[in-house]
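K.L.:
What follows is a predicted structure for the sequence shown.
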Amino acid sequence: MSRMQVLDRLVLPVIGAAIVLGIWQGTIAYYGLARIVLPTPLEVANTLWKLLGNSGFWHDIQISLKEFFLGCLIGCLLGIAVGVLVGVRQDARMVLGPVIEAMRFIVPFAWIPLTVLWFGTSLTGKVVLVAYAVVFIMIVTTARAIATVEPTLMRIGVMLGMRPWEIALKIHLRAAAPAIASGAKAAAAVGWIAVVAAEYIGASAGLGVMITNASMSLDTSTVIAGMIVIGIIGAVVSWLIGVIAGAWLNH
């Protein structure tokens, strides 16, 4: 990587952030907005700094991440398994296809009242909701990727005496890996949104709960600081999934 490319990667994001902060501060000055409506960037930065020294804040992050990773792992594994089955077997596609097509259009947020009713504010409800948000993205992505696998590869597998499950794992899944990795990043984004949204309604801890409590107290600085943390964590999670997927593809 050249020096110019390094500078671009460092300088351009800083310029983008500066533009956002300038618009933010300019809007407050132009309209004379009160702190309770929109605090200044400096006030939000001070609030965020105080939160970093608060053990309760880190506990909320830990709870949200635990709910997310458990749900995302379950959803990804189940989605890939069902996606392989649907992509490989026509009978499974005929049986499960209509159900999958119907259910994947029911947004995860529509299930929040039921998960609260069934599981209360426990960890299980949020994990189920995240898994639901992730699983259909992975099913559809995996099935479509497998449908595009070169038929010659399957014939070679049969000629080599591979069993059906070996063909599915060593040929179909391997060939579909790039698309599955891309789908996992999209699924993780939806899963992270789902867990935070679920915490707004039914939870006893987590970033969503922190923001809800702050909004009820009219603590706008904490609300915005929490939103910034949610965005940063989401970006980091997406980056980590990309790194893991890259390592898997290069393995």
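P.N.:
Happy to help now that I have it. Residues are numbered from 1 along each chain as shown.
K.L.:
switch to C-alpha atoms for all contacts and neighbour counts from now on
P.N.:
Noted.
K.L.:
Contacts only, for residue 105.
P.N.:
For residue 105, the contact set (C-alpha atoms under 8 Å, 6 or more residues apart in numbering) is empty.
K.L.:
The host helix or strand of residue 224 packs against which elements?
P.N.:
According to DSSP states H and E, residue 224 maps onto helix 220-249. Applying 3 or more C-alpha pairs under 8 Å, 6 or more residues apart in numbering; DSSP states H and E, one finds that helix 220-249 contacts helix 41-52, helix 177-201, helix 207-216.
K.L.:
and the ones you listed as CSV, adding mean neighbour count and distance to residue 126?
P.N.:
As requested, the helices and strands packed on helix 220-249 are exported to CSV (neighbours: other C-alpha atoms under 10 Å; distance: least, C-alpha to C-alpha, whole Å):
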stretch, mean neighbour count, distance to residue 126
helix 41-52, 16, 24
helix 177-201, 22, 6
helix 207-216, 19, 12
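K.L.:
Now that we have those helices, can you turn them into a markdown table and tack on distance to residue 19?
P.N.:
Output for those, formatted as a markdown table (distance: least, C-alpha to C-alpha, whole Å):
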| stretch | distance to residue 19 |
| --- | --- |
| helix 41-52 | 12 |
| helix 177-201 | 25 |
| helix 207-216 | 26 |
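K.L.:
Included below, for side-by-side comparison, is a second structure:
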Amino acid sequence: MTVKIDENELLEAKEKSVKVGAELKKVRGFALGFIIPVVLLVVWEAAVRFNLLDAYVFPAPTTILQKIIELAKEGTLWGHVGITFFRVLIGFLAGTVAAVVLGSVVGYFKWFEQLMDPLIQAFRSIPSLAWVPLFILWMGIGEASKVMLIAVGVFFPIYLNIVSGIQGVDRKLIEVGKIYHFTPLQTVRRIIFPASLPSFLVGLRSGVGLGWMFVVAAELMGASQGLGYLLVLGQNTYSPELIIASIILFAIIGKTTDYLLKSLEARALKWQDNLQNQL
């Protein structure tokens, strides 16, 4: 007796097994990322419980969690998180648009790089806090100065990665485009953009990370809401649990945004035959 095997069924079974394997890898990677934070939290909690750490200086994780829950019940937590996220989002978008426009022109035209890049690199060397008094003088202590400071922080890593990505395109690919008589627009769309996309996406991740760092400096400029404001409030009221709670919230939200951009990067670069896509 012979058993006929449907090729379509075999292909479907193979595709299912591949999908299940990919999902298991994602779950494993997600679980591995939690091992060290959980171990650190357990050690931290034990150290406070056994009086190895001063509870006033280093409150236990459970105390910090209670503080976060308390802020949530009061209804103030979401307002602080929301306004901080809004500032980072607007600053990130503004900095990204400026970096894409300027970085694309600088990367594509050599003469424009020679004209503009020295000035931009000089501005990049200026510490973030040095901009604070100038932005306050120009725009006051309102939202405009805060968003502008975040945009400045976001701009530089994205700009550098775009310029590096465009200038790093293999000249042989450009020659292939000339052989096929690509127009300049076709060359940009079909060769330069895909080849520089990995650098651009890395720049976005670096930019959003700096955006969360710069928002702290921005919210020191007379803010009455935001996670940066909670840091200052915790300092003024001698509440280390509030300070550490704000820091942890920054870490959680920052990691979440980075994870979203990393997922976007993985989807956008599926076509690449590299080590990451083989894992």
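P.N.:
Thanks, I have it. Because the structure is a prediction, the values reported are computed rather than measured.
K.L.:
quick revisit: mind checking which of the helices and strands packed on helix 220-249 of structure 1 is nearest residue 18 of structure 1?
P.N.:
helix 41-52 (10.8 Å; C-alpha to C-alpha).
K.L.:
OK, contacts around the residue located most distally from the centre of structure 1?
P.N.:
Residue farthest from the centre of structure 1, counting by C-alpha atoms, centre = their mean, is residue 159 at 40.4 Å. With C-alpha under 8 Å, 6+ apart as the criterion, no residue contacts residue 159 of structure 1.
K.L.:
Could you do residue 72 of structure 1 as well?
P.N.:
So residue 72 of structure 1 contacts 127, 130, 131, 134, 187, 188, 191 (C-alpha under 8 Å, 6+ apart).
K.L.:
what do you get if the cut-off is 7 Å, keeping everything else the same?
P.N.:
The contact partners of residue 72 of structure 1, taken as C-alpha atoms under 7 Å, 6 or more residues apart in numbering, are 130, 131, 134, 188, 191.
K.L.:
Can you give me the distance of the alignment partner in structure 2 of it to residue 163 of structure 2?
P.N.:
In structure 2, the residue matched to residue 72 of structure 1 (TM-score structural alignment) is residue 92. Distance, residue 92 of structure 2 to residue 163 of structure 2, using C-alpha to C-alpha, to the nearest Å: 18 Å.
K.L.:
Longest helix of structure 2, counting residues only.
P.N.:
The residue-count maximum for a helix in structure 2 (DSSP state H) belongs to helix 7-49.
K.L.:
swap that for structure 1, sorry
P.N.:
Counting by DSSP H, the longest helix found in structure 1 is helix 55-88.
K.L.:
Could you point out the helix or strand that follows that one?
P.N.:
Downstream of helix 55-88 of structure 1, the first helix or strand assigned by DSSP H and E is helix 90-103.
K.L.:
and that next one, which stretch of structure 2?
P.N.:
Going by TM-score structural alignment, helix 90-103 of structure 1 lines up with residues 110-123 of structure 2.
K.L.:
Now the matching stretch: buried residues?
P.N.:
By neighbour count with 16 or more other C-alpha atoms under 10 Å, stretch 110-123 of structure 2 contains the buried residues 113, 117.
K.L.:
mean offset of that stretch relative to structure 1 (after superposition)
P.N.:
Once fitted to structure 1, stretch 110-123 of structure 2 is off its aligned match by 0.9 Å on average (mean C-alpha distance after the TM-score superposition for structure 1).
K.L.:
Please name the residues that touch residue 64 of structure 2.
P.N.:
Residues in contact with residue 64 of structure 2, defined by C-alpha under 7 Å, 6+ apart, are 241, 245.
K.L.:
What lines up with residue 220 of structure 1 in structure 2?
P.N.:
By TM-score structural alignment, residue 220 of structure 1 lines up with residue 240 in structure 2.
K.L.:
Residue 13 of structure 2: neighbour count?
P.N.:
12 (other C-alpha atoms under 10 Å).
K.L.:
swap in the one 3 residues further on?
P.N.:
When neighbours are defined as other C-alpha under 10 Å, residue 16 of structure 2 has 12 of them.
K.L.:
ok, so what distance separates it from residue 233 of structure 2?
P.N.:
Counting by C-alpha to C-alpha - residue 16 of structure 2 and residue 233 of structure 2 are separated by 53 Å.
K.L.:
ok, now residue 10 of structure 2?
P.N.:
Per C-alpha to C-alpha, residue 10 of structure 2 is found 63 Å from residue 233 of structure 2.
K.L.:
With residue 200 of structure 2 instead?
P.N.:
Where residue 233 of structure 2 is concerned, residue 200 of structure 2 sits at a distance of 37 Å (C-alpha to C-alpha).
K.L.:
can you check residue 167 of structure 2 too?
P.N.:
As defined by C-alpha to C-alpha, residue 167 of structure 2 lies at a distance of 46 Å from residue 233 of structure 2.
K.L.:
picking that back up, quick one: list the elements packing against the longest helix of structure 2.
P.N.:
Using 3 or more C-alpha pairs under 7 Å, 6 or more residues apart in numbering; DSSP states H and E as the contact criterion, no helix or strand is in contact with helix 7-49 of structure 2.
K.L.:
Would you indicate which residues of stretch 14-29 of structure 1 are buried?
P.N.:
25, 28.
K.L.:
what residues does that stretch touch?
P.N.:
Residues from elsewhere that reach stretch 14-29 of structure 1 (C-alpha under 7 Å, 6+ apart): 40, 41.
K.L.:
what do you get if the cut-off is 8 Å, keeping everything else the same?
P.N.:
Residues outside stretch 14-29 of structure 1 that contact it (C-alpha under 8 Å, 6+ apart): 33, 34, 38, 39, 40, 41.
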